[in-house]
Each structure stands twice: as structure tokens, then as C-alpha cells.
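**Q** Predicted model follows, preceded by the sequence.
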Amino acid sequence: MSLAEKISLWLAQLRASGRAVVIARLTVAAAGGLALLVSAVQPWEQLDLIPLVAIPMLLATVVLPDSPAGLLFIVAVAGGWLMRAPGEVSWSLALVAISLLVVHLATAFAAQVPSYALVHRQALRRWLLPGAIALLIIPVVAVAAALIQGADVAGSLLVTVAALVLATATIWFAAGQRLVRD
């Protein structure tokens, strides 16, 4: 298959795409762009390699959501924060975390269906509750971490780990998952 035939096939699949698939991919692009923008405007200097890796990975994630490019994008952005960012919790950190969560959820949804699939609204309902819970948990955890950060509370690591396990279990069961397979 020549390059022209591949492009023609891709454009035909794009024209046949359902609204939910296009919205999911646009959501990946918008949330990933927001995460990159917020990271770029921070006062601390980010590694020059981060945008060089993250931007192509974001574009690859939009085009091929079932590839490992989404994971590499999230690792690149989060790694940039872990390497150079200050240790305190801020609103920009919470915004980047929410953006990366939206990238993750929208990529997971888009990776489940082919680009030419038509998705009904009932399929989106399964993603609504876990996504809403996850979006609400991030600011709560950020505020709680900001309050505990300078308190020198004994066992604060244990409390943080317990809160993350509880949040993960809440999202897991809200998504309708079970511990035992049938």
C-alpha cells in the first residue's frame, strides 16, 4: 500500500468517524495541550527535552489512542514536574494532574473503539461516574496535602496511602468492576 493510499484510507475513516470518537480525541488533544501549556508557563525552568518528547507523543496519542504514546506523554509531563518543580502543592499542579487524568480517561475510551465506530450514549454513561469521581478527588487530595504538608503529623504517609487506596477503590467500584471474574 502506497503512502497516498494510506492517507486516503485514513481520511475515509476520519470522515466515517462517529461523534463520540471525535470528541474523545479532541478531548485528549485539548487536555494534553493544557497540561503542556501549564507546565511551560511555570516559573521554574523545565527540561528542554520534555516538550520535544511530549508534543509528538500527544499527537501520536490523538491519532493512535491504543498505542503506548499516551503513557509516554503522561510520563514525560509528570517526569518534568518531578525533576524540576518545587515540592509544594499548588493550583497549577492540581490543574496538570486533572489534565493528565482527562488525557488518561479519554485515551482509554478512544482506544476501546475503532475510529469509524458509532458509539451510543449508553456507552458513555459507564465512563461518567468514575470520571466525575476522579475529577473531584484530585482537588480534595491537593487541598488535604497542602494542609498536612507543614504539620509534621506522625503517620501522614500512612494516611496519604490509605486515602489513595480508598480513592482508587471508589473509582474501581463506581466503574462497575468486580474483584472476581465470572
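**A** Yes, it's here.

**Q** From now on I want contacts and neighbour counts done on CA atoms only, so please keep to that.
**A** OK.

**Q** residue contacts, the closest residue to residue 126 other than its chain neighbours?
**A** Closest residue to residue 126 apart from its sequence neighbours, by Cα to Cα, 6 or more residues apart in numbering: residue 175 at 6.4 Å. Residues counted as contacts of residue 175 (Cα atoms under 8 Å, 6 or more residues apart in numbering) are 126, 127, 129, 130.

**Q** ok, and here's another one to check against it:
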Amino acid sequence: MTVAEKLTLWLAQLRDTGRGVLIARSVIAAAGALAILLPATAPWDELDVVPMLAIPLLVATVVLPDSLAGVVFLLTVTIGWLVRAPAEITWQLVLTAIALVATHLATAFAAQLPSYVQVKRQALRRWLLPSALAAVTAPVIAIAAALVQGAHVPGSLLVTVGALLLATTAIWFTASQPPTPPAEP
């Protein structure tokens, strides 16, 4: 296949992209950009290599959500925060965590669909509850972990790990529920 044929095929696939896939990839781009920008605005000094690696990985994730680029993007932003960030919980950290969760969930949704598929609202509704639960539990667990850590409670690591396991189980359980049929008018 020549370069011109590949480009023609790619443009035809882009033209046939469904609205649900386009929304999912737009969420990946917006949430990923937020996850890159928020640590850069934080008062602590971010590693210069994080945006240099994260931006091309984000573009690759938007274009190919079923590739390894999404995981490497999430790890790059997370490790960049772990290396230089202070231990206290800040609003940048909470919003970055929510952005990473949104990026992860949108990438998981987009990765299972070919670009030309037409997604119905019922499929999007199935992802709404787990996504909302994940976005809400991320800051709640971070704040609870900060409170437990600040109280110098013995076994606080076990409490934090238990909270994360409980949240993961809740998200998994809601994601595995069959979708409810839409109400008839």
C-alpha cells in the first residue's frame, strides 16, 4: 500500500468516525492536557522531562487509544509528581488525579471501539456511573489519607490501602452491572 493510499484510507476513516468515539478521544485530549498543565502550575519544581515525554504520549494516546502510549502517559505524569512534589495534598494534586482518572477511563472506553463505530447512548450511560464514582472517590481517598497520615495513627498505610481496595472494588462492581434499559415515554 502506497503512502497516498494509506492517507486516503486514514482520511476516509476519520470522516466516518462516530460521535461517541470522537467524544471519548476529546475527553482523552482535554483531561490529558489538564493532567500535564496542572503540575506545571504547581509551586514545586516539576521535572522538565515530564512535559517533553507526556505531550507526544498524549497525542499517541488520542490517535491510538489501544496502544501502550496511554499507560506510559499515566505513568509519566504520576512518576513526575512522585519525584518532585511535596507530601501535602494540594488542589493541583486533586485535580491532576481526577484528570488522570478521566484520561484512563476515556482511553479504556475508546480502546475497545474501532474509530468508525456508531456508539449509542446506552453504551455511554454504562460508563457514566463508574466514571463518576472514580472521579469522586479519588479526592475523597486523598483527603482521607492526608487526615489519617496527619493524625499519626498506627497502621495508616493499611487504612489507605484498604480505602483504595474498597474504591477499586466499588468501581469494578458498578462497571460490571448490566445497563438499565431506558425508560419508555
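**A** Perfect, thanks for sending it. All figures in this text were calculated on a predicted structure; none of them were measured in a lab.

**Q** Quantify their similarity with the TM-score.
**A** For these two chains in superposition, a TM-score of 0.93 is obtained (TM-score structural alignment, normalised by the length of structure 1); 177 aligned residues with a Cα RMSD of 1.1 Å.

**Q** Quick one: end-to-end length of stretch 85-99 of structure 2, please.
**A** The straight-line separation of the ends of stretch 85-99 of structure 2 (Cα to Cα, to the nearest Å) is 17 Å.

**Q** Equivalent analysis for stretch 105-119 of structure 2, please.
**A** For stretch 105-119 of structure 2, the first and last residues are 16 Å from each other (Cα to Cα).

**Q** so where do the helices sit in structure 2?
**A** Counting by DSSP state H, residue ranges of the helices within structure 2 are 3-15, 19-41, 49-63, 69-84, 91-111, 121-150, 156-175.

**Q** what's the mean deviation for the longest one versus structure 1?
**A** What it means is helix 121-150 of structure 2. With both structures laid over each other, helix 121-150 of structure 2 and its partner residues in structure 1 are 1.3 Å apart on average (mean Cα distance after the TM-score superposition for structure 1).

**Q** Now that helix: buried residues?
**A** If you call a residue buried by 16 or more other Cα atoms under 10 Å, then helix 121-150 of structure 2 has these buried ones: 126-127, 130-131, 133-135, 137-139, 141-143, 145-146, 148-149.

**Q** just checking, what packs against it?
**A** Using 3 or more Cα pairs under 8 Å, 6 or more residues apart in numbering; DSSP states H and E as the contact criterion, the neighbours of helix 121-150 of structure 2 among helices and strands are helix 91-111, helix 156-175.

**Q** Redo those as a markdown table? Include distance to residue 4 of structure 2.
**A** Rendered in a markdown table, the data for these read as follows (distance: least, Cα to Cα, whole Å):
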| stretch | distance to residue 4 of structure 2 |
| --- | --- |
| helix 91-111 | 26 |
| helix 156-175 | 42 |
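
**Q** Tell me which of the ones you listed sits most buried.
**A** helix 91-111 (a mean of 21; mean count of other Cα atoms under 10 Å).

**Q** Average offset of that one relative to structure 1?
**A** Relative to the matching residues in structure 1, helix 91-111 of structure 2 has an average distance of 0.5 Å after the fit, by mean Cα distance after the TM-score superposition for structure 1.

**Q** Also stretch 23-40 of structure 2?
**A** Compared with structure 1, stretch 23-40 of structure 2 is 0.5 Å away on average (mean Cα distance after the TM-score superposition for structure 1).

**Q** whereabouts in structure 1 does that stretch align?
**A** Following TM-score structural alignment, the partner segment of stretch 23-40 of structure 2 in structure 1 covers residues 23-40.

**Q** From the rest of the structure, what touches the matching stretch?
**A** Applying Cα under 8 Å, 6+ apart, the external contacts of stretch 23-40 of structure 1 come out as 46, 51, 54, 58-59, 61-63, 65, 77, 81, 92, 95-97, 99-100, 102-104, 106-107, 109-110.

**Q** For that stretch, buried residues please.
**A** Neighbour-count burial for stretch 23-40 of structure 1, counted by 16+ other Cα under 10 Å, picks out 24-25, 27-36, 39.

**Q** Just flag the most distant two among those residues.
**A** Farthest-apart pair in those is 24 and 39; separation 22.5 Å (Cα to Cα).

**Q** surely residue 146 of structure 2 meets residue 88?
**A** Yes. Assessed by Cα atoms under 8 Å, residue 146 of structure 2 is found in contact with residue 88 at 7.2 Å.

**Q** quick one on the thing from earlier: return the member of the buried residues of stretch 23-40 of structure 1 nearest to residue 9 of structure 1.
**A** For the buried residues of stretch 23-40 of structure 1, the nearest to residue 9 of structure 1 is residue 25 (18.4 Å; Cα to Cα).
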